[in-house]
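Chemist: Sequence and predicted structure are below.
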Amino acid sequence: MMSTDTIFALSSGGLPSGVAVIRLSGPASGQAVQALCGRQPAERRASLLSIRNRNGEKLDAGLVLFFPGPNSFTGEDCAELQIHGGRATVKAVLAELAGMAGLRAAEAGEFSRRAFLNGRMDLIEVEGLADLIAAETEMQRRLAAEQSSGGLSKLYDSWAKRLTHARAMIEAELDFADEDDVPGSIADTVWRDMRQLEQEILNHLSGVRTGEIVRDGLKVVIVGPPNAGKSSLLNYLAKRDVAIVTDVPGTTRDVLHVDLDLDGFAVRLYDTAGLRETDDVVEQEGIRRTQLSMAQAHLVLLLSSLAEPDWVAFTEGYDGPIIRVQTKADRQDAAWRDPEADVKISVRTGEGISALLDLVSGYLPDLDQGSALALPTRQRHADNLAEARSHIGTALDAGGSGLDIQAEHLRLAGQALGRVTGRVDVENLLDVIFSEFCIGK
């Protein structure tokens, strides 16, 4: 699906910078380069050329590359201008491109969208590319690299081929049941493989939570009564003053967070309003948000600075994992130390902080550093995979309804699987997916 217009954008991020990369894609890319540089460089070879405006005035000099379609990032003719990253220089070159007939500035995600529409990437690879650009930790990078390079797509494609093969064998048995060259045992072989495929998808879906944690981070919520040291702990771990710390109870009214890199994983740490009875309307809203954050947490750090805290009272309604943290461990009072606490810390001395982080690390996914991260990372992946598995299960259970009904459920399973990679029925997904991209990607 080739586009008639040519798009351009600054693809290299904020200015000023040492080098700025301007990317073009579309049928007029070569003509645009020729108009700017006086000639079109050899295919896939970097050429140092002067860049001039239509009046012949030199704007800059830089490396220019031309990639003819279909063997390019978007599948169309593409070009790149690697120029100096001064604001005025980049602005002048972009203005010159905007003045050329048939060229326009790219929309967010339009380069990647064209790559998808031209068959250069599927949706899994597109989403992986978006995640790779946004990755901040090593595990996020590994997960995104696996998806953007097609590792996950190969798995789903192999499942789709098995479904297609099963349907073909069933259709053959329906159409040629009287022929000698169609053995009656085909159906048994097909359903044995479909039963195995159903289990493989079920096993894969068990990794949804792991994929969510790797991609979006382990969500850790700090809760407890006012003045338990929640904001002080957040500031200590963030190594900056994120939250206001005072002796006045109820200082924190909203949910604040910082992101940590722990063993290569992202850990998102949330500071919340202190839990207590209050008539303050604003503080009540903060407590409501605290309870909502707890409901969405992967882990809760329950803090208290009391000698004998009532740990149960502050987590009513929450049944997830909890680490009980007794704060202000620099106190000299030995009777203050509660044996029920999982760890005792002091942000003044640093005591217990390493032990606390070790406990948090215990809730991170246990992944082999050498293994591939073939994990579903988005809710739409999980929903469509669950639908595919459901249809396979229905087909397996519908033996008394006839092979034609069973084959139809396998077709529906294939459609659900195809919606993950974008092989079928994806138009309603595109705006959502590509809106996540920055201009120039």
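Modeler: Sure, I can see it.
Chemist: switch to C-alpha atoms for all contacts and neighbour counts from now on
Modeler: Will do.
Chemist: which helix is the longest one in the chain?
Modeler: In the chain, assigned by DSSP state H, the helix with the most residues is helix 151-175.
Chemist: Which positions within it qualify as buried?
Modeler: Judged by neighbour count using 16 or more other C-alpha atoms under 10 Å, the buried positions of helix 151-175 are 151-153, 156-157, 159-160, 162-164, 166-167, 169-170, 173.
Chemist: just stretch 4-21 next, same as before
Modeler: Buried, per 16+ other C-alpha under 10 Å, within stretch 4-21: Thr6, Ile7, Phe8, Ala9, Leu10, Ser11, Ser12, Val19, Ala20, Val21.
Chemist: Settle this for me: Arg104 is touching Thr4, isn't it.
Modeler: No: in this structure, Arg104 is not within contact of Thr4 by C-alpha atoms under 8 Å, at 11.3 Å.
Chemist: so where do the strands sit in the stretch 51-200 of the chain?
Modeler: 58-67, 78-85, 103-105 (DSSP state E, counting those that start in this stretch).
Chemist: Tell me which of those strands is the most buried.
Modeler: Among the strands of the stretch 51-200 of the chain, strand 78-85 has the highest mean neighbour count (mean count of other C-alpha atoms under 10 Å), at a mean of 23.
Chemist: Mind giving me the packing neighbours of it?
Modeler: strand 17-25, helix 29-37, strand 58-67 (3 or more C-alpha pairs under 8 Å, 6 or more residues apart in numbering; DSSP states H and E).
Chemist: ends of stretch 107-122, how far apart?
Modeler: Criterion C-alpha to C-alpha, to the nearest Å; first-to-last residue distance in stretch 107-122 is 19 Å.
Chemist: ok, and for it, which residues are buried?
Modeler: Here stretch 107-122 shows 107-118, 120-122 as buried, counting by 16+ other C-alpha under 10 Å.
Chemist: next, the one to line up against it:
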Amino acid sequence: MSLAQRSSPIAAIATAPGRGAVGIVRVSSPQPLEALIESLTGAALKPRHAHYGPFLAADGSPIDHGLALHFPAPHSYTGEHVLELQAHGGPVVLQLLLARCLDLLPGARPAEPGEFTQRAFLNGKLDLAQAEAVADLIDASTESAARSAARALDGALSREVTQLGDALVQLRLFVEATLDFPEEEDVEFVQQADVQGQLAALLQRLEQVLQRTRQGALLREGLKVVLAGQPNVGKSALLNALAGAELAIVTPIAGTTRDTLGSHIQIDGVPLHISDTAGLRDTEDLVEKIGVQRSWAAIAEADVVLFLHDLTRLDDPDYQREDAAIRARLAAHDGQLERHLLHAYNKADAAAPELAPAGALAFSAQTGAGLQALRQTLLQRVGWQAVPEGLFIARERHVRALAATAAHLREALAQVSLPAPPLDLVAEELRLAHEQLGSITGRMSADELLGEIFGRFCIGK
């Protein structure tokens, strides 16, 4: 976004498309809005007080009656002069109000997606992590996600990052100042200040924040879980049991499921995107063959592959042969799946659960026995723990930045631990670590990153 675009007034309908009891039109402008307010409402508005009255068209006739709220800069959401009009929520009424605002404001234009929040960030009302939390709060699909997004919006993640950054700044200042001393004194200086101990402690704190951030990212993104296995092991029955609805057709006929079916559920507040796939087997049926290909494609993108086995067929030689072939392909698939591969044994209602290997999950999709243990194991496999007090929602971007920060700190710690520490290399690693931390809150962010983040917001926010 250019400087001219950032300095122009903007306006947008801030409520979702469609009809409703109330709709909101929002205006933000670097310049005062008194002239617009006078022309639109016929009155001067007391700042931050709701005023009821008509919204006037160019000929003086009322477009609608509703509430107008004026927030002079800098005490507004965007940090600019803001006007909010609360009218009846009809699409035509709101479009008329929006057009009227744009006509009355010289140089005004419709707001781009997320531009109000972007201006709040650019004007220092929110940092980048808080701005992202606005969208996460709107998009939250579970109660836990909504509460965690509200904490992030309140600055929980930002405070953690700021505290880490402050400690890192102190280390950077000391190391870079030490570079000005004679070389023979470097080691003594570093030892006296216990730079190694400070780095180790900082890295430990960072790892704790990284763990919580991974939890927050999982709460936001959810899990992609793929149900895989041979035909008739109960994948569709399990999907129905987990979803609590008859989403997939269940029959004794092999190959009933020929395409990937999906459902969204939640376990302990964590969203799960579960896909039921076609049974994995060699087949000459063209349609089923396409379904099997899609199954492998879904497996490649999954966070967890839940590989189902049939307890009633474990002693069948043909079943065993196919099972071994699928296991081998799963284990070798992209070289990455083994830690996300979870074996579970279905039909415990028709066969003894003891037939499953020691320590394996046995359950019945038909009766529901063992399903709760299966749910908890799914979460544990990806590192989820009971929601800690104060968990904040996070994004994969934050996780990557913290992981990169930790990598730079580990390298700095390794350099400091040498008999003759190369402080110039230590200083560089600390600088790179500081840059990664700064990217989370937006202290060091490229315009391309800002465009990508705010472009995903809804218009009017």
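Modeler: Received it, and whenever you're ready, just let me know what you need. This one's a predicted model, so the numbers in the text were calculated from it and none came from an experiment.
Chemist: Tell me how they score on TM after superposing.
Modeler: For this chain pair, the superposition-based TM-score is 0.86 by TM-score structural alignment, normalised by the length of the first structure; 427 aligned residues with a C-alpha RMSD of 3.0 Å.
Chemist: the longest helix in the second structure is where?
Modeler: The longest helix of the second structure (DSSP H) is helix 195-221.
Chemist: list the buried ones in that helix?
Modeler: Buried, per 16+ other C-alpha under 10 Å, within helix 195-221 of the second structure: 195-196, 198-200, 202-203, 206-207, 209-221.
Chemist: Val347 of the first structure and Leu234 touch, don't they?
Modeler: No: assessed by C-alpha under 8 Å, Val347 of the first structure is found out of contact with Leu234, at 9.7 Å.
Chemist: rewinding a little: now render the strands of the stretch 51-200 of the first structure as a markdown table, adding distance to Val248 of the first structure.
Modeler: Formatted as a markdown table, these follow (distance: least, C-alpha to C-alpha, whole Å):
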| stretch | distance to Val248 of the first structure |
| --- | --- |
| strand 58-67 | 59 |
| strand 78-85 | 49 |
| strand 103-105 | 53 |
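Chemist: Looking at those, spot the one closest to Val221 of the first structure.
Modeler: Comparing the strands of the stretch 51-200 of the first structure by their distance to Val221 of the first structure (C-alpha to C-alpha), the top pick is strand 78-85, with 41.6 Å.
Chemist: outside of that closest one, which residues touch it?
Modeler: 15-26, 29-30, 33, 60-69, 72, 90 (C-alpha atoms under 8 Å, 6 or more residues apart in numbering).
Chemist: Ok, stretch 89-98 of the first structure next?
Modeler: 8-9, 20, 32, 53-54, 59-60, 83-84, 103-105.
Chemist: So which bit of the second structure is it matched to?
Modeler: Aligning stretch 89-98 of the first structure against the second structure (TM-score structural alignment) gives residues 93-102.
Chemist: Quick one: the helices in the first structure, in order.
Modeler: Going by DSSP H, the first structure shows helices at 29-37, 87-98, 110-117, 123-134, 138-148, 151-175, 186-205, 208-216, 230-238, 281-295, 353-361, 379-397, 403-421, 427-434.
Chemist: want to throw those into CSV with distance to Glu43 of the first structure?
Modeler: Formatted as CSV, the helices of the first structure follow (distance: least, C-alpha to C-alpha, whole Å):
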stretch, distance to Glu43 of the first structure
helix 29-37, 10
helix 87-98, 21
helix 110-117, 19
helix 123-134, 25
helix 138-148, 25
helix 151-175, 29
helix 186-205, 43
helix 208-216, 37
helix 230-238, 49
helix 281-295, 54
helix 353-361, 50
helix 379-397, 38
helix 403-421, 31
helix 427-434, 29
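Chemist: Identify whichever of those helices lies nearest to Leu302 of the first structure.
Modeler: Among the helices of the first structure, helix 230-238 comes nearest to Leu302 of the first structure, with 9.0 Å by C-alpha to C-alpha.
Chemist: so which of the helices and strands packed on strand 78-85 of the first structure gets nearest Met139 of the first structure?
Modeler: The nearest among these, by C-alpha to C-alpha, is strand 17-25 at 27.7 Å.
Chemist: Packing partners of the closest one?
Modeler: Secondary-structure packing of strand 17-25 of the first structure (3+ C-alpha pairs under 8 Å, 6+ apart): strand 6-10, strand 78-85.
Chemist: so it aligns onto which residues of the second structure?
Modeler: On the second structure, the counterpart of strand 17-25 of the first structure by TM-score structural alignment is residues 20-28.
Chemist: And for the matching stretch, what's in contact with it?
Modeler: When contacts are defined by C-alpha under 8 Å, 6+ apart, stretch 20-28 of the second structure is touched by residues 9-15, 78, 80-90, 94, 97-98, 101, 116, 460.
Chemist: now do stretch 387-399 of the second structure
Modeler: Taking C-alpha under 8 Å, 6+ apart as the rule, stretch 387-399 of the second structure contacts 133, 136, 145, 147-152, 156-157, 210, 212-217, 219-221, 440.
Chemist: before we move on, what about stretch 240-248 of the second structure?
Modeler: With C-alpha under 8 Å, 6+ apart, stretch 240-248 of the second structure has contacts from Ser236, Ala237, Leu239, Thr257, Leu261, Ser263, His264, Ile265, Ala365, Gln366, Gly368.
Chemist: Mind picking the one among the residues you listed that's closest to Ala300 of the second structure?
Modeler: Leu261 (15.9 Å).
Chemist: which position in the first structure aligns with that closest one?
Modeler: Counting by TM-score structural alignment, Leu261 of the second structure lines up with Leu256 in the first structure.
Chemist: Lys224 of the second structure too?
Modeler: In the first structure, Lys224 of the second structure lands on Lys219 (TM-score structural alignment).
Chemist: next one: Leu122 of the second structure
Modeler: Checking TM-score structural alignment: Leu122 of the second structure goes with Leu117.
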